[in-house]
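> Next come a sequence and a model predicted from it.
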Amino acid sequence: MKPPKDASRGLTTRLRTAKGRTTASQRWLERQLNDPYVRAAKAAGWRSRAAFKILELDERFGLFCPGQRIVDLGAAPGGWTQVAVQRAGENGRVVGLDLLPMDVIAGATLLQGDFQEEDTERAVLEALSGPADLVMSDMAPNTTGHNATDHLRILGLVELALHFAAKVLVPGGSFVAKVFQGGTEKDLLNQMKHDFQVVRHAKPPASRKDSAEMYVVATGFRGDNAHRYSGAQG
């Protein structure tokens, strides 16, 4: 997917006043104002610029297809969920899950809760009416500024998301999760390689160059959860 046409232009919009704002918040607001992906997302109706990240990953890895069952973990504000609904089409089923409440997204079931809890997992599977074809996670912990600590924190989230995916994915299914530069630690990567046929890392163009984020994309789930959904509807 091509980046927005003005992605490479030097934009210099500045806030008229910094009154009442910290230096950090002013920098963040100016970056938002000058970010072509933010403007493109707004123009396209996406809830966040992150929508372009999953679109670019899809272009590279072919993650989506019509009729899929998809789970979006840590879905708020809903950019990835919107993309999933569009790509899965009217015959697909999309569940967006977050600890925070979300505004309605047509075509998606939005749940508020912790995916580690059995009741929440059950609610997700009931909404899907069967095992998932794709589990996505754009979750990230609050950063501390200490690279080693932040790396460990996000790996912890990835490990939890992977555990969830291993319980709900259909054979051949896919898993996508945010990690930080440095990739996935050896033990977790080995677990992914055991559970999936192919595991790759990628940094989509929509990820800011100064950001440490990248994504792990695992395809071809080797497990078999079909026996858990013998009564599931199509």
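Alright, I've got the coordinates.

> drop to CA atoms for contacts and neighbour counts, all remaining ones
OK.

> Can you get me a residue count around the closest residue to residue 50 other than its chain neighbours?
Among residues not flanking residue 50 along the chain, residue 79 sits closest, at 6.2 Å (C-alpha to C-alpha, 6 or more residues apart in numbering). Neighbourhood size, residue 79 [other C-alpha atoms under 10 Å]: 22.

> ditto for residue 43
If you count neighbours by other C-alpha under 10 Å, residue 43 ends up with 9.

> Report whether it is found in a helix, as I expect.
Yes - the assignment for residue 43, made by DSSP: H, G, I helix; E, B strand; the rest coil, places it in a helix.

> What separation is there between it and residue 106?
According to C-alpha to C-alpha, to the nearest Å, residue 43 and residue 106 sit 18 Å apart.

> can you check residue 214 too?
In terms of C-alpha to C-alpha, residue 214 sits 29 Å off from residue 106.

> May I see the buried residues of stretch 146-166?
Across stretch 146-166, burial judged by 16 or more other C-alpha atoms under 10 Å covers 150-159, 161-162, 164-166.

> coming back round to it: the more surrounded of residue 214 and residue 106?
Between residue 214 and residue 106, counted using other C-alpha under 10 Å, the more crowded position is residue 214 (20 against 10).

> Please, which helix or strand holds that one?
Using DSSP states H and E, residue 214 falls within strand 213-221.

> If I take the top strand by length along the chain and strand 213-221, what angle do their directions form?
When the chain is parsed with DSSP state E, its longest strand is strand 169-180. Inter-element angle recorded for strand 169-180 and strand 213-221: 170 degrees (by axes from the mean of the first three to the mean of the last three C-alpha atoms, to 10 degrees).

> putting a second one here so we can go through both:
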Amino acid sequence: MRKVQDYYFARAKKENYPARSVFKLEEAWQKYGFLKSGQRVLDLGCHPGSWSLYAAGIVGSRGVVVGVDRQETNLPGQKGHAEIYWLCYDVYDDELVGRLKKQWPGFQVVLSDMAPRTTGSRYADHQQSMRLVRRALEIAALLLHENGTFYCKAFQGGDFPAVVRECKSMFRKVKVVKPDSSRRESREVFILGQGFQPRRHGRKQENP
């Protein structure tokens, strides 16, 4: 397994991404095709920036990527890629959603690679992961356009099936994805929700 991880680390470095986590997004996009030219993408827990950089390359110059993290991130974009706006916020900050709504009229994709600082307690780490997933879902419910996509990291455990059910109440299709680039022994998986249905939350669809 170490050889596999060394491969992804070396590949990320060669392709100028700050972390090998980029391939956990790339694998899902290549299989499910949820990133498209011209989209607006919100990347929660964006630091150190690999997912935002990758998404910017896919959505292109007509798209927009907004990366949010409580750690400051400020990487230069690339010619022909989407402009990236780096916002330094905690996702629980009450001002965050208002700032996003004021500046951008919603998003077609919400990504989240957020993870808790592990404590060594599987139960505590799982609970904190579920809290982050639910916060990402709350933000997605407020900002996603109809038929939008949600792709979010989660640690499996006792409450995981309940969170998947919550996703199924919001999206037409929900899959649990385990990328090859994720450590085999890790409880890390990704929830992919496609076909967001805002009316299920009593939210009127806004113009894109």
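Nice, thanks for sending it over. Computed from a predicted structure; not experimentally measured.

> re the thing from before, which residues sit against the longest strand of the first structure?
The contact list for strand 169-180 of the first structure (C-alpha atoms under 8 Å, 6 or more residues apart in numbering) reads 63, 131-140, 151, 154-155, 158, 161-162, 165, 212-226.

> Which of the residues you listed are buried? Put it as a PyMOL command.
Here is the PyMOL selection string for the buried members of those, based on 16+ other C-alpha under 10 Å:
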select buried, resi 63+131+132+133+134+135+136+137+138+139+140+151+154+155+158+161+162+165+213+214+215+216+217+218+219+220+221+222+223+224+225
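
> circling back: can you tell me what the residue nearest to residue 50 of the first structure aligns to in the second structure?
Taking TM-score structural alignment, the alignment pairs residue 79 of the first structure with residue 50 from the second structure.

> In the first structure, which residue is most central in space?
Compute the mean C-alpha point of the first structure, and by C-alpha atoms, centre = their mean the closest residue is residue 138, 3.1 Å away.

> my guess is that one meets residue 73, correct?
Yes - here residue 138 of the first structure reaches residue 73: they are 7.1 Å apart, a contact under C-alpha atoms under 8 Å.

> could you show me where the strands are in the first structure, in order?
Remark: strands assigned in the first structure by DSSP E are 69-73, 93-98, 108-112, 132-137, 169-180, 196-202, 213-221.

> Could you dump those into JSON lines and include distance to residue 118 of the first structure?
Output for these, formatted as JSON lines (distance: least, C-alpha to C-alpha, whole Å):
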{"stretch": "strand 69-73", "distance to residue 118 of the first structure": "15"}
{"stretch": "strand 93-98", "distance to residue 118 of the first structure": "14"}
{"stretch": "strand 108-112", "distance to residue 118 of the first structure": "13"}
{"stretch": "strand 132-137", "distance to residue 118 of the first structure": "16"}
{"stretch": "strand 169-180", "distance to residue 118 of the first structure": "16"}
{"stretch": "strand 196-202", "distance to residue 118 of the first structure": "24"}
{"stretch": "strand 213-221", "distance to residue 118 of the first structure": "22"}
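
> hey, where'd the helices end up in the first structure?
Listed in chain order, the helices found in the first structure under DSSP state H are 23-33, 36-44, 50-61, 79-88, 118-128, 147-168, 186-195.

> In the second structure, point out the residues matching the third one.
Which is helix 50-61 of the first structure. The aligned range for helix 50-61 of the first structure in the second structure is 21-32, by TM-score structural alignment.
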